[in-house]
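Chemist: Below: sequence and its predicted model.
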Amino acid sequence: MKKITSIIALATSMAAIDAVNAQSVQNERQQNPYGLVYDGAITRNEKGKVNIHPVTYKLNGLDIAANVYTPADYDPSKKYPAIAVAHPNGGVKEQVAGLYAQHLAENGFIAIAADAAYQGASGGLPRHVDKPQNRVEDIRGMADYISRYEGVDPDRLGVLGICGGGGYTLKAAQSDKRFKAVATLSMFNSGEVRRNGFQKSQLNTIQERLEQATKARAQEAAGGEIIYAGVASITDEEIAKTATDLYREGYVYYYRTHAHPNSTFLYTMSSLLDLMTWDATTNMDMINQPLLMMAGSKADTKYMTDEAFAKAINAKNKELFLIDGATHIQTYWKPEYVSQAVKKLVSFFQTNL
C-alpha cells in the first residue's frame, strides 16, 4: 500500500510539474510581440528571413485583422504564389492558422491568416457570431486582399482550411475560382455537427435546439441579452472526463497550451439558425480545382473528411492524405505530424500553382 501511495504521489507531483511547465511556456508565448502562441513563432522581423506583417482591411464595412507572412528575401518586384489560411472554429490567426501560414512562407509562398468577422481582433457586433455565410465571405475577403498584395501573382492563389475553416473553404472553393488549388486539414463540417451532434449524438434534439435558437434570435431582435452556446471556461477535472479526443484535446489546446485572449469556444445561440440548415458537403461536385484533404489516421473527425472527399467527384487530381498516428488536434501542433502535413502541402501547392 505504501508503494502504491508513493506512486500516486509521484504521479500527482509530475502532473503538477507538467502544469507549471505548460504555464511557463504559455507565459512566454503570450509575450510574443505579435501575439503568436505556437512554437517557433516569429518574434521579430529580420532581413533575409520570413517576416510577418499585421494588416487591417475592410470587408463588408467591417475591419478585418490579418497577418501576412512573406518568404525569406521577399522582393515585392517579383511574383509569388499565395495561400489564404482559414482558422478553426473558435480559433484565431495567432494559433494553428498562423503556424501553417509561417511554414508555407518558409517554403516560398506568401500566406495570409485572418480573424473571422465578429471574432478575434476583427470587427463586428455582437461578438462571436458564427454564421457559415460570414465565414465563407471571410475566405473570399482574404482572396480579395492578398490578390492585390505586392509581389502576389493572383493567378497562383491557393487556399488551406483547417477544422471548421476547412468546411468553409470547401464551400468557398465551389464558386470562387480564384482559388486554383484547395487543401483542408482535419476538416470539420460545422453545419452537420451543429445539426446532428458530433458523431451524430444529438439527432433526437434537433427541433428542441432550433426552438432555443429561435428564442435567442427573438431576444436579440428585441434588444435583449445575447445568449451564447459553447464553453466559456473549463476545469482540469472536466477536461479529463471528456470522452472524445476532439473536445478533450481541444480544450487543452485552446484553454491551456495554446490559449489566446481572442480565442473562445463561445458562439451566439442564434447562429444555430444558419448553422443547422447548412452543410459543407452539399454541391461538392462544383469543386473542379485540384483538391488535397488531410486528416489524422486516428482522428475521431476523420469521417467528415471521408464524406466530403467522396462527394468531390469533379475535383482535379484529388488526394486524401492520412497523417499516420495523429488525432485531430495533434495536427495543429505536434511537430512530427505538422511536418508531414507541411511537406504534403508544399508539394501540392508547388505542383498546382
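Modeler: Arrived safely, thanks for sending.

Chemist: Every contact and neighbour count from this point should use C-alpha atoms.
Modeler: Noted.

Chemist: Could you look up the SS state of residue 81?
Modeler: Assigned by DSSP: H, G, I helix; E, B strand; the rest coil, the conformation of residue 81 is strand.

Chemist: Oops, could you answer that again for residue 337 instead?
Modeler: helix.

Chemist: ok, now residue 158?
Modeler: Quick answer, by three-state DSSP: residue 158 is strand.

Chemist: before we move on, what about residue 11?
Modeler: Per three-state DSSP, residue 11 ends up helix.

Chemist: Show me the helices in the stretch 101-250 of the chain, by range?
Modeler: 132-147, 164-175, 190-196, 206-221, 236-241, 245-252 (DSSP state H, counting those that start in this stretch).

Chemist: Point out the most buried one among those.
Modeler: Sort the helices of the stretch 101-250 of the chain by mean neighbour count, taking mean count of other Cα atoms under 10 Å, and helix 164-175 sits at the top with a mean of 26.

Chemist: ok, and here's another one to check against it:
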Amino acid sequence: MPRYFHTLMAVIVSLLSAAGISAAADAGWDKTFAKSDKVIHEKVSYPNRYGLTISADLYRPENMNQSRKYAAILVGTPYGGVKEQGAGIYAQTMAERGFVAMAFDESYNGESSGEPRHLSSPDIFVEDFSAGVDFLGTRPFVDRKRIGVIGICGSGAFALTAAQVDHRIKAVATASMYDMSRVIRKGWKDTMSDEQRNKTLDQLAEQRWKDFENSTPLLPQGFPEKAADSIPEGLDPISSEFWEYYAMPRGHHPRSHGPFTQTSNLAFMNFSLLNYIDTISPRPILFIIGEKAHSRYFAEDAYKLAADPKELVIVPGARHIDLYDRTDMIPFDKLTTFFNKNL
C-alpha cells in the first residue's frame, strides 16, 4: 500500500483515503501557466442547483466576432486540483483555437463557495458540470446547442456521468481519467477485499462521530503551502508523480490542497459513477490516456463500456500528469478536430 497516497489524495487516504453572474476584468494573473495574448480572460461566478457559487475562468478568442455564436467547452480540474492549473491550460488553448472555453473550481474547493472546505461529493461535482452548461448556454455569444466538456483525471468520470443525464452536453473528452467511485470502493486495480472495505467503512463511521464532536471534519495533510524543490525520499512511484506536479514549481498552486475531508469517501463508496455510460450514445466520447499512465486502465475499461461513437487515443511516452500540462504531449489538434466535428 503506497505510504504517501494517504497524504496526497483523499481517495487514497481511505484506500491504502444564468442566474446572477459576477464577472470582472482580469485583475491579475495567478495561474501556473503563461497568459496568452490570443485570448480574453475573465473571472466569472454563477450558482449551481444547490445554491453554491461556482468560480470559473472564462476564455474567449481575442478576435471574437460579437455578432455570432460560438461553440463552447467546459473544462473540469484533476481531482484535488484548481482551475489555475491544468484545466486552465486546456481552456486557454481551446480558446486560442476558436472556442469559448471555461475552467471551473468544484464546489467547496478553490475559489468556489461551500463549507466545510475541501469536501468532495460525487453528486455535487457532477452537478457542477451541468451548472457550467447552464452558465455557458445563457451567454449571448454561445450557441447552446454546441456545448462540449473536457474532464481531466477525476473530473473525466464526473464529466461522463453528467453527460449520462444532461443531453445538453453534445460531446465529451477525457484526459488521464480516474473513476473515483471505483477506486475508492474497490481499491487500486480492484484489489480491495470485502474485509478491507468493511474495515474502512467502520473507520469512516467512527470518524463521523469524531467530526461531529469536533464540529469540523478531519482534513488530511495536503501539499505544502510553498512549492518544494525536490521529491521526498521513499515515496512510491505514483505518489512521487503527484508530488512532482502538485508540490513542486511545475504545477504548485496555494489553493490546490490535494486530499479531501476524510469522510467524503463514504459518498463515493455508495455512488457509482459511469453506470449508464453506454446511454451517452449517439453523442461521441474521446478518451485520451498516456501510454505510461498509471491510470490507463480506467480509460481503457470505460472505453469498452461506452457505446459508439467512441475513440481511444494513447499518447506515446506520456504519464498520467503529463496530460495535465505538457502542451507538447497533449493532443490539442485531436481535441480541436473532435469538437469541431461534433459541436
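Modeler: Now that the structure is in, tell me what you want to look at. What you are looking at is a predicted structure, and each value in this text was computed from that prediction instead of being measured.

Chemist: The first structure: matching residues for stretch 79-90 of the second structure?
Modeler: Per the alignment by TM-score structural alignment, stretch 79-90 of the second structure matches residues 89-100 in the first structure.

Chemist: Out of the helices of the stretch 101-250 of the first structure, which is closest to residue 126 of the first structure?
Modeler: Evaluated over the helices of the stretch 101-250 of the first structure, closeness to residue 126 of the first structure peaks at helix 206-221, with 9.4 Å, by Cα to Cα.

Chemist: Look up the average distance of that closest one to its aligned counterpart in the second structure.
Modeler: Aligned to the second structure and superposed, helix 206-221 of the first structure gives a mean residue distance of 2.2 Å (mean Cα distance after the TM-score superposition for the first structure).

Chemist: From the contact counts, what lies against that helix?
Modeler: Judged by 3 or more Cα pairs under 8 Å, 6 or more residues apart in numbering; DSSP states H and E, helix 206-221 of the first structure is in contact with helix 272-275.

Chemist: what residues does stretch 167-182 of the first structure touch?
Modeler: For stretch 167-182 of the first structure, the external contacting residues (Cα atoms under 8 Å, 6 or more residues apart in numbering) are 86, 132, 135-137, 139-140, 143, 154-161, 184, 187-190, 280-281, 283-292, 349, 352-353.

Chemist: just checking, what residue in the first structure corresponds to residue 130 of the second structure?
Modeler: For residue 130 of the second structure, the residue aligned by TM-score structural alignment is residue 140.

Chemist: which non-adjacent residue is nearest its match?
Modeler: Using Cα to Cα, 6 or more residues apart in numbering and skipping the chain neighbours, the partner closest in space to residue 140 of the first structure is residue 172 (7.0 Å).

Chemist: quick one: residue 226 of the first structure from residue 54 of the first structure, how far?
Modeler: 31 Å (Cα to Cα, to the nearest Å).

Chemist: hang on, I meant residue 89 of the first structure
Modeler: 21 Å.

Chemist: Looking at the two now, which is surrounded by more residues?
Modeler: More neighbours surround residue 89 than the other of residue 89 of the first structure and residue 54, with 22 against 13 (other Cα atoms under 10 Å).

Chemist: For the more buried one, which three-state class applies?
Modeler: Looking at residue 89 of the first structure with three-state DSSP, the answer is coil.

Chemist: who's in contact with it?
Modeler: 163, 164, 165, 265.

Chemist: The last one matches what in the second structure?
Modeler: Under the alignment defined by TM-score structural alignment, residue 265 of the first structure is paired with residue 258 of the second structure.

Chemist: Chain neighbours aside, what residue packs nearest to that match?
Modeler: Nearest one to residue 258 of the second structure, counting by Cα to Cα, 6+ apart, is residue 80 at 4.5 Å.

Chemist: about what we covered before: next one: the match of stretch 79-90 of the second structure to chain centre, how far?
Modeler: Taking the mean of its C-alpha atoms, stretch 89-100 of the first structure sits 6 Å from the chain's own mean (Cα atoms, centre = their mean, to the nearest Å).

Chemist: Same question for stretch 218-229 of the first structure.
Modeler: That offset, for stretch 218-229 of the first structure, works out to 27 Å (Cα atoms, centre = their mean).

Chemist: and what of stretch 265-278 of the second structure?
Modeler: 16 Å.

Chemist: okay, how far is it across that stretch, tip to tip?
Modeler: Stretch 265-278 of the second structure end-to-end distance (Cα to Cα) = 26 Å.

Chemist: Stretch 327-341 of the first structure now?
Modeler: OK, stretch 327-341 of the first structure end separation, Cα to Cα: 13 Å.

Chemist: what does stretch 146-154 of the first structure give?
Modeler: 8 Å.

Chemist: Next, the buried residues of it.
Modeler: By 16 or more other Cα atoms under 10 Å, the buried positions in stretch 146-154 of the first structure come out as 146, 147, 151, 152, 153, 154.

Chemist: For that stretch, which outside residues touch it?
Modeler: Contacts of stretch 146-154 of the first structure (Cα under 8 Å, 6+ apart): 75-82, 84, 110, 112, 157, 178.

Chemist: now those: which count as buried?
Modeler: For these, buried by 16+ other Cα under 10 Å: 79, 80, 81, 82, 84, 110, 112, 157, 178.

Chemist: got the contact list for the spatially closest residue to the third one that is not a sequence neighbour?
Modeler: If I follow you right, that is residue 81 of the first structure. Nearest residue to residue 81 of the first structure in three dimensions, chain neighbours excluded: residue 156, at 4.9 Å (Cα to Cα, 6+ apart). By Cα under 8 Å, 6+ apart, the contact set of residue 156 of the first structure is 80, 81, 82, 179, 180, 353.
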